[in-house]
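>>> 3D, please:
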Amino acid sequence: MSPVWYAARAGVRRGWTELRQTFTTGQDVFGYVLWTVLLMVPLFLNKDDPLKGAGISEGAFMLPSMLGMTLAFTGIGTTAQLLATEREDGTLLRAKAVPHGMVGHLVGKIIMVSGTAVFSMVFPFAVGVFLVDGVARQGGGALLTLVWAIPLGLLATLPIGAVIGSLASSPRTAAFLMLPMMGLFAISGIYFPISEMPEWLQTVGQVFPVYWVGLALRSALLPADAVVAEIGDSWRLLETAGALGAWTVAGLLLAPPVLRRMARRESGAAMAERHRRAMQRVG
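Okay, here's the model as predicted:
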């Protein structure tokens, strides 16, 4: 067995271990519950308001859109925060000191973040289907869409988070860099159809993967008549696969060299300097 393959297998085991830990840690579980509550509030407030011409409520439209937002936010935000935190506390430096340790470390993070993203979607979905009508009644075709859309959505967003986490000097910087994501979600058709926005905002929203993940989940979970709320009255599945595929390719081309550059710059002296600056802020 090659050393790289062995490191990758060790990373898979580490990822599953971290995933089990997060599901058995009270603080993390509380975070999942709180996130679900925050998502359910707008669904409850809009569950009886009809979406014009679509035959569903605004709450039903929002549920799959919010699940797409959850996937994208977890893929980007959690990855960025984890890398920035572990860079600051020396975890990445220790991984770098082990032969092929960065390979195993990154594989572990992919497993952990992917599992977290899926769980963060399943919990709100399980609650939401009882709160709003007209969702998840599409049969086998919906399942097939979910089978390719969720993994492709993760592949499109995880590298973005890795790049942000590699560029951030601290978890606080990573959080600051994530602020534009809030505005991006607002113009990505999460809370109301993007087709109701000005054309220039529609164009901006369609550049990023958040919109396409939400569109794929709506196509899978909403009735066929709900397509009238979308641009061009179409689910545009081929365009969705193409857009997410393009982000995946771009991320996989950009993230590895950025991560390698970050790893080369890690040293005991650099970590000590970050620790000194952190102590000055606390003091």
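>>> C-alpha from now on. contacts and neighbour counts both.
Noted.
>>> any idea whether residue 136 is helix, strand or coil?
In three-state terms, and counting by DSSP: H, G, I helix; E, B strand; the rest coil, residue 136 is coil.
>>> next SSE after the helix or strand encompassing residue 108?
Residue 108 is located in helix 101-131, with elements delineated by DSSP states H and E. Counting by DSSP H and E, the next helix or strand C-terminal to helix 101-131 is helix 140-167.
>>> Just the buried positions in whatever helix or strand comes next after that next one, please.
Using DSSP H and E, the helix or strand that follows helix 140-167 towards the C-terminus is helix 171-186. For helix 171-186, a neighbour-count test (16 or more other C-alpha atoms under 10 Å) marks 171, 173-175, 177-178, 184-185 as buried.
>>> Please generate a structure for the following sequence too, so the two can be compared:
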Amino acid sequence: MNPMMLAARAGLARGVVEVRHTLTNFQDLWNYLFPNLIFLCVMFFMRGASVPGTDFSLGARNLPSLLGGGVAFGAMVTMMMTLTIEREDGTLLRAKAIPHGMVGYLIGKVIQVAGMTAVSSVILVVPGVFLVDGLAPAGPVTWLTLAGVVLLGLVACLPIGAVLGSLFDNPRNVGVIMLPIMGLVGTSGIFYPINGFPVWLQWIGQVFPIYWLGLGTRSALLPDELAAVEIGGSWRHLETFAVLGAWAVVGLLVAPMVLRRMARRESGSSVAARKEKAMQRTT
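Have a look, this model is predicted:
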């Protein structure tokens, strides 16, 4: 078999194993449950609030928004953290030493992060639909739209996380970028309709994929009349797929170049130096 195909198959198998491992590890299970429990509590207490200009529950409106925002945040942050940690502990260097090892490594990371995001989404959505009323999944078109938005959103956001992860060789430094990402989530209409923000903030939110993922998931799961509270008074399906597609294309072009450059700089001495610094910090 082609060596590249063997590496791809190994990466796929590794990704599946790593996702399965997260389901048996207490810390990973807590990371799945804790943020989603917070989101579910927020939606519960928002049941009495209404979307401005309507009598529709703000909690029900936020469920699909949180699904889209969670996909974006999980894809970017999990990929960023994973790359940074495995760069420090030498996993990336070991992958580089194997023929086509980087191909298998990246495929494994994509499968792992996508699988973890899917598990987290299920934990949020399944109890959420029983907690709030008003969701309107109307049939196959709804689910196809939802699947298309989520898959395209993952492809758009995973390369961003990979590029961000390549910028740091110390996991303790990634907090520098966490606050801006959380700020983007907050200003992308995930928790509150974006047209209630200043116009300049609306434009910033629309530049990034987080807003469009939230809009796409809302378009699939909310009644059509809720489109009236969105920018332009519509779900803007064409713009959603266009912006997410643009981010996906740019990411798939830029991320491999950045990661190849990062891998070329990895060596046994650089990994040893990082480990020594880490040991000094703990003593």
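>>> still on that earlier bit, how much does the helix holding residue 108 of structure 1 stray from structure 2?
In the superposition against structure 2, helix 101-131 of structure 1 averages 0.7 Å from its aligned positions (mean C-alpha distance after the TM-score superposition for structure 1).
>>> give the contact list for residue 190 of structure 1.
Counting by C-alpha atoms under 8 Å, 6 or more residues apart in numbering, residue 190 of structure 1 makes contact with 62, 65-66, 69, 211, 214.
>>> One more pass at 10 Å, please.
61-69, 184, 210-211, 214-215 (C-alpha atoms under 10 Å, 6 or more residues apart in numbering).
>>> Look up how far residue 209 of structure 2 lies from the aligned partner of residue 229 of structure 1 in structure 2.
Aligning on TM-score structural alignment places residue 229 of structure 1 opposite residue 229 in structure 2. Noted for residue 229 of structure 2: a distance of 19 Å to residue 209 of structure 2, by C-alpha to C-alpha, to the nearest Å.
>>> which of these two has more neighbours?
More crowded of residue 229 of structure 2 and residue 209, by other C-alpha atoms under 10 Å: residue 209, with 28 against 18.
>>> Now render the contacts of residue 190 of structure 1 as CSV, adding distance to residue 246 of structure 1.
Converted to CSV, the contacts of residue 190 of structure 1 look like this (distance: C-alpha to C-alpha, whole Å):
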residue, distance to residue 246 of structure 1
61, 26
62, 26
63, 26
64, 22
65, 21
66, 22
67, 21
68, 18
69, 19
184, 18
210, 13
211, 14
214, 16
215, 16
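>>> so which of those hold up in structure 2?
Among these, the ones still in contact in structure 2 (both residues aligned by TM-score structural alignment, their matches' C-alpha atoms under 10 Å) are 61-69, 184, 210-211, 214-215.
>>> Please name the residues that touch the residue lying closest to residue 22 of structure 1 once chain neighbours are set aside.
Distances taken as C-alpha to C-alpha, 6 or more residues apart in numbering place residue 28 nearest to residue 22 of structure 1, at 5.8 Å, with adjacent residues excluded. Residues counted as contacts of residue 28 of structure 1 (C-alpha under 10 Å, 6+ apart) are 21-22, 34.
>>> Surely residue 28 of structure 1 is within a helix?
Yes: judged by three-state DSSP, residue 28 of structure 1 forms part of a helix.
>>> Test my guess that the match of residue 229 of structure 1 contacts residue 50.
No: using C-alpha atoms under 10 Å, residue 229 of structure 2 is not in contact with residue 50; the gap is 11.8 Å.
>>> Closest to residue 137 of structure 1 out of the contacts of residue 190 of structure 1?
residue 64 (12.6 Å; C-alpha to C-alpha).
>>> number of nearby residues for residue 283 of structure 1?
Neighbours of residue 283 of structure 1 using other C-alpha under 10 Å come to 6.
>>> Residue 75 of structure 2 now?
27.
>>> Can you name the next helix or strand after whichever helix or strand it is part of?
Using DSSP H and E, residue 75 of structure 2 sits within helix 58-88. Downstream of helix 58-88 of structure 2, the first helix or strand assigned by DSSP H and E is helix 91-96.
>>> Report all helices and strands that that next one contacts.
Counting contacts by 3 or more C-alpha pairs under 10 Å, 6 or more residues apart in numbering; DSSP states H and E, helix 91-96 of structure 2 packs against helix 58-88, helix 101-131, helix 237-265, helix 268-282.
>>> Which one of those lies nearest to residue 148 of structure 2?
helix 237-265 (8.7 Å).
>>> mean shift between that closest one and structure 1?
Aligned to structure 1 and superposed, helix 237-265 of structure 2 gives a mean residue distance of 0.5 Å (mean C-alpha distance after the TM-score superposition for structure 1).
>>> now the angle from that helix to helix 140-166?
On the basis of axes from the mean of the first three to the mean of the last three C-alpha atoms, to 10 degrees, helix 237-265 of structure 2 is oriented at 30 degrees to helix 140-166.
>>> Any buried residues in helix 237-265 of structure 2, and which?
Across helix 237-265 of structure 2, burial judged by 16+ other C-alpha under 10 Å covers 240-241, 243-245, 247-248, 251-252, 255-256, 258-259, 262-263.
>>> Check the offset of that helix from the chain's centre.
Distance of helix 237-265 of structure 2 from its chain centroid, counting by C-alpha atoms, centre = their mean, to the nearest Å, is 14 Å.
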